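sharing a model prediction with you, sequence too.
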Amino acid sequence: MIERLITKRIHDLGGGFTVGRVLPFHARRMVGPYIFFDHIGPVELEPGIPKSLDVRPHPHIGLATVTYLYDGAITHRDSLGVHQEIHPGEVNWMIAGKGITHSERFEYARLNGALMHGIQAWVALPQDAEEVDPAFSHHADLPRWDEPGLTGRLIAGTMEGMTAPTPTHSPQFYAHWQMAAGTRRVLPADYSERAVFVAAGTAEVGGTQVETGTMAVLEAGKEAAIIATTEATVMVLGGEPVGERFMFWNFVHSSKDRIRQASEDWQTGRFTLPPEDNQEYTPLPEFKGF
């Protein structure tokens, strides 16, 4: 039933703010089109936190970033001129395509303090969409589940007859289920690649106990029973593969040469910074190979 368990590893985003990185993993780089999966928090941020904790302007190509929060708020600004604060139960969907820059700042927490908890994922775009024009959309009205012992939102794609408003480019699904202790729910085998991530609490997936911060990658073609052994925050995700992708820093693409070009473009200042946040940026890290 479970092909592999992946436990998050602590990763510093560069300014002292750490996340739990799940994907990519050396033995499992993607689940469907999902090539990146970071668990943010939960962490209590005090009023007056330094700006060094923010994610400064940085570039992307070849992917869509997906930000979803359980608690807290993040302020997004990008090179399209978008300025959007995201709150719990909402999603920021940014299509990088041929190139975009953005920043993510903890402005609400800096003023008020906040418990920060959420997920940032990246979706690799299919080859015919890797170089589309960049775009951004924010969605607060997502399709919902409201069942005995389970509430939830469909963040992206199509699942159980519902389709999210987020603009996807390939077959996929991504959902948040909030499960009361003892609740049992079956995840259908509609997609060839699927995973279950436990963001809070514990759950039994296909008869195996899955702890907080762990992703269970499922075998293809089999339904998976999920039982919340405590109150649990569960993410279910997956879809159809989009083919091999290369990744360096914030760049994802089917072409290594395209990633090298994007790296050079960033290094030489050919990317446009967000007009409201252009006084600093994240330096290009040392290239250590794909």
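The structure has been received and is ready for your questions.

from now on I want contacts and neighbour counts done on CA atoms only, so please keep to that.
Will do.

ok now the longest helix along the chain, how far from the chain's centre?
Longest helix of the chain, by residue count under DSSP state H: helix 256-267. Relative to its chain's centre, helix 256-267 lies at 23 Å (C-alpha atoms, centre = their mean, to the nearest Å).

same check on stretch 135-149?
Using C-alpha atoms, centre = their mean, the offset of stretch 135-149 from its chain centre is 15 Å.

repeat for stretch 20-40
On the basis of C-alpha atoms, centre = their mean, stretch 20-40 sits 9 Å off its chain's mean C-alpha point.

in it, which residues are buried?
With burial defined by 16 or more other C-alpha atoms under 10 Å, the residues of stretch 20-40 counted as buried are 20-25, 29-40.

which stretches of the stretch 101-250 of the chain form strands?
114-124, 135-139, 144-147, 150-159, 162-163, 172-179, 184-187, 193-200, 203-205, 208-210, 214-218, 224-228, 232-239, 246-248 (DSSP state E, counting those that start in this stretch).

which residue packs closest to the most centrally placed residue in the chain, ignoring adjacent ones?
What sits nearest the mean C-alpha location of the chain, by C-alpha atoms, centre = their mean, is residue 121, with 1.3 Å. Counting by C-alpha to C-alpha, 6 or more residues apart in numbering, residue 121 lies nearest to residue 37, which is 4.4 Å off, once chain neighbours are set aside.

check it against this one:
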Amino acid sequence: MIEMVIEQRRRSLGGGLDVGRVLPFARRRMVGPFVFFDHMGPLDVAAGADRTLDVRPHPHIGLSTVTYLFSGEIMHRDSVGSQQAVRPREVNWMTAGSGITHSERFEKARAVGDHLHGIQAWVALPESAEETAPSFAHHGGADLPRWDDAGVRGQLIAGSAYGLTAAVPTHSPLFYAHLDMAAGATAEVPPGHAERAIYVATGSVEVDGERHGAGRMLILGSDVSHVSAAEPATVMVLGGEPLGERFLYWNFVSSSKERLRQAAEDWKAGRMKLPDADDREFIPLPDDPFLKPPAMS
């Protein structure tokens, strides 16, 4: 059975870039370790677009960010010295751990125009890894196994599923895959994890006899084993083992509310290093009562 249907909520990130926010949701904060899920675009950007489209340097703790594109290009720069464009069917996996800052720039779009479309997810870290040293990894090609069978063209983004394992480093059991499905095709939803979900990025699918269109995440019960495409569809399948409660404030994730407070204070006081190649501007801490007494309940 389908335990819950979550409709994306459109949010503006400024500069004309809208996202469909899926996780966290009021009645479902996480799916396995996945604590954040945004559907970016689709958006056509003309050459010469304003720089307000860019995401200026900002901080993270306690998570890994996962950037995956269907189309377009994003330039990533971070405080551990990484500078790496991510392109369709590649993965930028940044582990914040004890703290990292990064920017996401649409430099190709400004230069020649672009069609931006993709997913950004956050994966919470287990408590034992929340304060790990920050790092960055880029993967493509053979690192991300692909298959093509009976109308389903798939690619594993992270973790293990479909008898395959991606080279992306992870800190807890999970799977994350991209399926392009022809009309009428059926794909397995990987079993063996406590929490699983499907996100319909384009087209529509049928699960348990019900049809669901683009912009919906379906939280699945343990008995759901397959998804079928009612029309050509792009589907993300994801899941993993739950890590326990996580608290979020702005771009920070932690099992400790006090750690969130410390991260916010560090950013506000300028104690978190900016990317060397992109240190001329940053996103200020939102004006929020989080830092003011009384303590969070």
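Nice, I can see it. Bear in mind that the values here come from a model prediction, so they are computed numbers and not experimental data.

how far apart are the longest helix of the first structure and its match in the second structure?
Mean deviation of helix 256-267 of the first structure from its aligned counterpart in the second structure after superposition (mean C-alpha distance after the TM-score superposition for the first structure): 0.3 Å.

so who does the counterpart of residue 160 of the second structure in the first structure touch?
Taking TM-score structural alignment, residue 160 of the second structure has residue 158 as its aligned residue in the first structure. Contacts here follow C-alpha atoms under 8 Å, 6 or more residues apart in numbering; on that basis residue 158 of the first structure touches 164, 171-173.

in CSV: those residues, plus distance to residue 79 of the first structure.
Formatted as CSV, the contacts of residue 158 of the first structure follow (distance: C-alpha to C-alpha, whole Å):
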residue, distance to residue 79 of the first structure
164, 25
171, 28
172, 27
173, 28
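
which among those residues gets closest to residue 201 of the first structure?
When the contacts of residue 158 of the first structure are compared for distance to residue 201 of the first structure (C-alpha to C-alpha), residue 173 wins out at 22.2 Å.

picking that back up, residue 2 of the first structure: which of the strands of the stretch 101-250 of the first structure is closest?
Per C-alpha to C-alpha, nearest to residue 2 of the first structure of the strands of the stretch 101-250 of the first structure: strand 214-218, 4.5 Å.

returning to that earlier point: contacting residues around the residue nearest to the centre of the first structure?
34-38, 65-67.

tell me the counterpart of it in the second structure.
Match for residue 121 of the first structure (TM-score structural alignment): residue 121.

cool, residue 187 of the first structure as well?
Match for residue 187 of the first structure (TM-score structural alignment): residue 189.

what of residue 200 of the first structure?
With TM-score structural alignment as the criterion, residue 200 of the first structure matches residue 202.

just checking, its match touches residue 231?
No - the pair residue 202 of the second structure / residue 231 is not scored as a contact, 9.4 Å apart, by C-alpha atoms under 8 Å.

and the gap between the spatially closest residue to residue 116 of the second structure that is not a sequence neighbour and residue 172 of the second structure?
Closest residue to residue 116 of the second structure apart from its sequence neighbours, by C-alpha to C-alpha, 6+ apart: residue 72 at 4.5 Å. As for residue 72 of the second structure, its distance to residue 172 of the second structure is 29 Å (criterion: C-alpha to C-alpha, to the nearest Å).

higher neighbour count, these two?
Set residue 72 of the second structure next to residue 172 and count neighbours by other C-alpha atoms under 10 Å: residue 72 wins out with 21 against 18.

just give me the match in the first structure for that one.
For residue 72 of the second structure, the residue aligned by TM-score structural alignment is residue 72.

list the contacts of that match.
By C-alpha under 8 Å, 6+ apart, the contact set of residue 72 of the first structure is 87-88, 108-109, 114-117.

wait, the match of residue 187 of the first structure sits on residue 224?
Yes - using C-alpha under 8 Å, residue 189 of the second structure is in contact with residue 224, at 7.5 Å.

counterpart of residue 13 of the first structure over in the second structure?
By TM-score structural alignment, residue 13 of the first structure lines up with residue 13.

now that match, nearest residue through space, not along the chain?
Closest to residue 13 of the second structure by C-alpha to C-alpha, 6+ apart is residue 19, at 7.2 Å.

who are the contact partners of that neighbour?
Per C-alpha under 8 Å, 6+ apart, neighbours of residue 19 of the second structure: 9-13, 38-41.

could you do residue 23 of the second structure as well?
Residue 23 of the second structure neighbours (C-alpha under 8 Å, 6+ apart): 29-30, 35-38.

now, those that are in helices?
Per DSSP H, the contacts of residue 23 of the second structure never map to helices.

adding distance to residue 95 of the second structure, write those out as TSV.
Below are those laid out as TSV (distance: C-alpha to C-alpha, whole Å):
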residue	distance to residue 95 of the second structure
29	20
30	18
35	14
36	14
37	16
38	18
